[in-house]
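Visitor: I'd like to go over a predicted model; first the sequence, then the structure.
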Amino acid sequence: MTTGTEARRGTQPEPSAPGTRSRAVGAGLASPRPGLATTLVLLGVYAASRLVTTLFLAVVHALTATATWAQHDGGPGFAGYLSSWDAAFYREISEQGYPVELPRDDEGRVAKNAWAFMPLFPALVRVVRPVVGGDWLIAAIVVAVLAGAGATLVLHRLMLTRFGARASFWGAVSFCVAPMSFVLQVPYAESLFLLLMFGALLAMTARRWAWFTVLGVLASVAHPGALALSAALGLTWLVRLVRDRRARRGGVENERLDDSTPLAEHVRIWAAGLVVTAAGFAWPVVVAVVTGERDGYFATESSWWRDYIGSDGFVPFTPWFRFGEAMAGWLGVVAVVLLLAVVVLGLVRRSQRLGLELQTYAIGYVAYLVAVFLPQQSSFRMLMPLAPLLGDPQLSATRRRVVVTIVAGLALQVVAIVLLWTAWPP
């Protein structure tokens, strides 16, 4: 049984170059498959964690139902509590579709609206709804919970491509009880998005470019952020190309493309990357075509910014610095620079443990957040796609670290439910 009781293993050697497609090497690149026992244990852990989270949500709701500081806006009762915040937009999309005309506030600025949210999750909920008796909330929770279970299993298998069995198992468990894991069972698209992102990453490590393309495109219509996949693929291809050329100059025999089809494999990689990139940029085009407003999507997204920095208007790679300046002037900008430097340094220092694919993915996703996302309380939820980093063997090197990680995750989950679901939107 490949769980924490299994003998520890070190990190696996980094897979060969992206283009490697010979039969022997291709077979070796097939991602490790966890045993049935481990899969069932993880599903049990996931189910138990969702029950614990349901208890947390119910208790917090009962204790704060009449609190003046509780701002959840989903309606009365526990069902309304679970339907708060972005869930209302997903329900609107599922039942009414998207508005043809962008709503505006009293000053003529684009107001918050459904175009900020992608269509895949509400479309699946609409399909499932008749099966569960027609209740939208139940259908949305079913889709979210099942997708979260799939995300847990795929994440575990993704971790196995780089980390040992112990680290991968406890990394998946940590994902189930992480502070923001309550989002996996509310009407949000996160669990579906994570399932698709982790699946696309797994396909990339296995050089399954068709699967990478399909899952990457689906992720692009589930939630913003899939462009990190294209960035990871491009960076991985470039780094290994440079390494290969250096090795050739140094006279070192290096694994490279199958000599019979090197160009074809490069074409597959580039085609996959370009298709996923195009899908990642497609939604703003769709919004522009339907609404007739060229910057409709960006105006919609930045309409949320006015609550934090007093203005909107999207310029890539400026949101974090604008937020820092709005909060603390030039000191805030300096703080942002220092924070980003610490993050980059941490990723570089962990490069050997993470391996190239996970490192480039983490870099690509962080770059995406810096480029387009305004930091605020939703930042914690937006960090969930970085869950593969939970497989770092240092987090599960001893029993004490495992216990501390799990207990801390559960304790902080209660804090997150109070602050980021009850008092403010997550």
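Guide: Arrived safely, thanks for sending.

Visitor: contacts and neighbour counts: CA atoms only from here.
Guide: Will do.

Visitor: Can you classify Leu222 as helix, strand or coil?
Guide: One correction, residue 222 is Ala, not Leu. Under the three-state scheme (DSSP: H, G, I helix; E, B strand; the rest coil), Ala222 adopts coil.

Visitor: ok, which stretches of the stretch 51-200 of the chain are helices?
Guide: 77-82, 87-96, 120-128, 136-160, 165-177, 190-205 (DSSP state H, counting those that start in this stretch).

Visitor: Second structure for comparison follows:
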Amino acid sequence: MATQLAESRARARKARGPGRRLLGRGRTRLVPAVRNAAPALLGYTAVRAVGVLIVLLWDHPHGGSALHRLATMWDSYWYQDIASHGYSGSKPLPGPHGPYQAYAFFPVYPALIRLVHLVLPLSVPQAALLIAWAASLVAAWGIFAVAAHLYGRRTGVIAAVLWGVLPYAVVESLAYSELVFTAFTAWAMYAAVSRRWIWAAALSVLAGLTRPTAVAVAGAISISALVALVAEWRRARRGTLPESGRTAPWRLLLAAALAPIGFVGFVLWVGWKKHSLTGYFKVQEAWDSHFDFGRSTLDYLRVIFGTANTLWMPDVVVTGTLAAAVMLFVLSALQRQPLPLVLLSFFILVLAIGDAAYFNSRARFLLPAIGLLLPMASVLAKVRTRGAVPVVLSFAAVWSGIFGGYLVFVYTNSP
């Protein structure tokens, strides 16, 4: 009887097949991973809830819909227009440097908006905001995963919460593509620092279909993979590379080749649609967005510090953010972070300073530079005074929320 029962169970397991077993293994891995990241996700959710609550209270006396504003302001219009009408159905709008066109915006976020809108009983703005908020949690989880892998769980939790209290963290509550992009970026970095190179490249491809700043992700992954290939080859020749430390050369070469495909593919597609190899960059010129090696940034800083004109608060905050980012990059290098993180921070910092785009967007460009969070997170993780870190992060959450409300309701330009 016992033998028959055992044979019956064995036949049942076989009938379930490898897919069922794979699903079981995936569930077995996912549950502990979620449990491990829970403090980071709860902390991040708490500080962003503070920011959103401040925005809601700010708008309450006016009787408006703050959530609708978060879902529809500025660039959100373009993503939702693409989701509703496609690229060819989106109408250009007049601009001072030429017509604003939907081809400046990458396709992954609009595609997700359309998918959720079709599947769930949500309007397009509601779907856009839902995806953005869900992606922000995935991004916070990725930031935790990177920091915890390198410096321990406490540092990972603090890094995720720090990302939610940055001066421009209100962007993390808008229907913007930065959230989806940062999610892909953070997990690409985790894959790279844990030597999962093909996964890193695949996530880089997705990032490259989400935002133009994905050139930073692609560059970080491709260069790091090639450096790892050369380093392993040299160690193998010297006989100092253990078998457990080997990565198949084809994996590294494939990762280096795949990483930029998303960005390059979209740029070439826009070029094909515009009948010009440089079509995408011509579209971007309507937003006065091109790389000028920092000349526009320096010119704007001269205006800020060299005139008696009244300054807007974002001018001061963005200037301070850029200065802090440079210092944090130096600290990141001194911290001896893994090469993919250092390169990512470097390339994003170069893009933020070197692009001719609207000055106050530079703090937003820095949001995916997750390596810049790690020096601060590491220092705070070493603080043992009871309650000190929660107090600091709570104060930062309130300040970030107030500044976020200012950006949403008072400031007249996009964040």
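Guide: Thanks, I have the structure now. Here the structure is a predicted model, which is why all the values come from computation and not from measurement.

Visitor: What segments of the first structure are strands?
Guide: Assigned by DSSP state E, the strands in the first structure number zero.

Visitor: quick one: the equivalent of Val116 of the second structure over in the first structure from Ala147 of the first structure, how far?
Guide: Using TM-score structural alignment, the equivalent of Val116 of the second structure in the first structure is Val128. For Val128 of the first structure, the distance to Ala147 of the first structure equals 13 Å [C-alpha to C-alpha, to the nearest Å].

Visitor: can you give me the offset of stretch 352-361 of the second structure from its chain's centre?
Guide: The chain centre lies 17 Å from the centre of stretch 352-361 of the second structure; the measure is C-alpha atoms, centre = their mean, to the nearest Å.

Visitor: Can you get me the start-to-end distance on that stretch?
Guide: The first-to-last residue distance of stretch 352-361 of the second structure comes to 8 Å (C-alpha to C-alpha).

Visitor: what does stretch 382-394 of the second structure give?
Guide: Stretch 382-394 of the second structure: ends 18 Å apart by C-alpha to C-alpha.

Visitor: Outside of that stretch itself, list whatever touches it.
Guide: Val47, Val161, Leu162, Val165, Leu380 (C-alpha atoms under 8 Å, 6 or more residues apart in numbering).

Visitor: With respect to Pro96 of the second structure, which of those residues is nearest?
Guide: Val165 (34.5 Å; C-alpha to C-alpha).

Visitor: Map that closest one across to the first structure for me.
Guide: Match for Val165 of the second structure (TM-score structural alignment): Val177.

Visitor: just Leu252 of the second structure next, same as before
Guide: Correspondence of Leu252 of the second structure to the first structure, assessed by TM-score structural alignment: Ile269.

Visitor: Can you give me the distance of the closest residue to its match other than its chain neighbours to Arg256 of the first structure?
Guide: Nearest non-adjacent residue to Ile269 of the first structure, counting by C-alpha to C-alpha, 6 or more residues apart in numbering: Trp209, 6.7 Å away. Separation of Trp209 of the first structure from Arg256 of the first structure (C-alpha to C-alpha): 17 Å.

Visitor: Looking at those two, which one has more neighbours?
Guide: Trp209 (20 against 17; other C-alpha atoms under 10 Å).

Visitor: Residue in the second structure paired with that one?
Guide: Alignment note (TM-score structural alignment): Trp209 of the first structure maps to Trp197 of the second structure.

Visitor: mind checking how far the residue nearest in space to the middle of the first structure is from Glu92 of the first structure?
Guide: Averaging the C-alpha coordinates of the first structure gives a centre point, and the residue nearest to it by C-alpha atoms, centre = their mean is Pro385 (2.5 Å). Going from Pro385 of the first structure to Glu92 of the first structure by C-alpha to C-alpha gives 25 Å.

Visitor: Many thanks, I have nothing further to ask.
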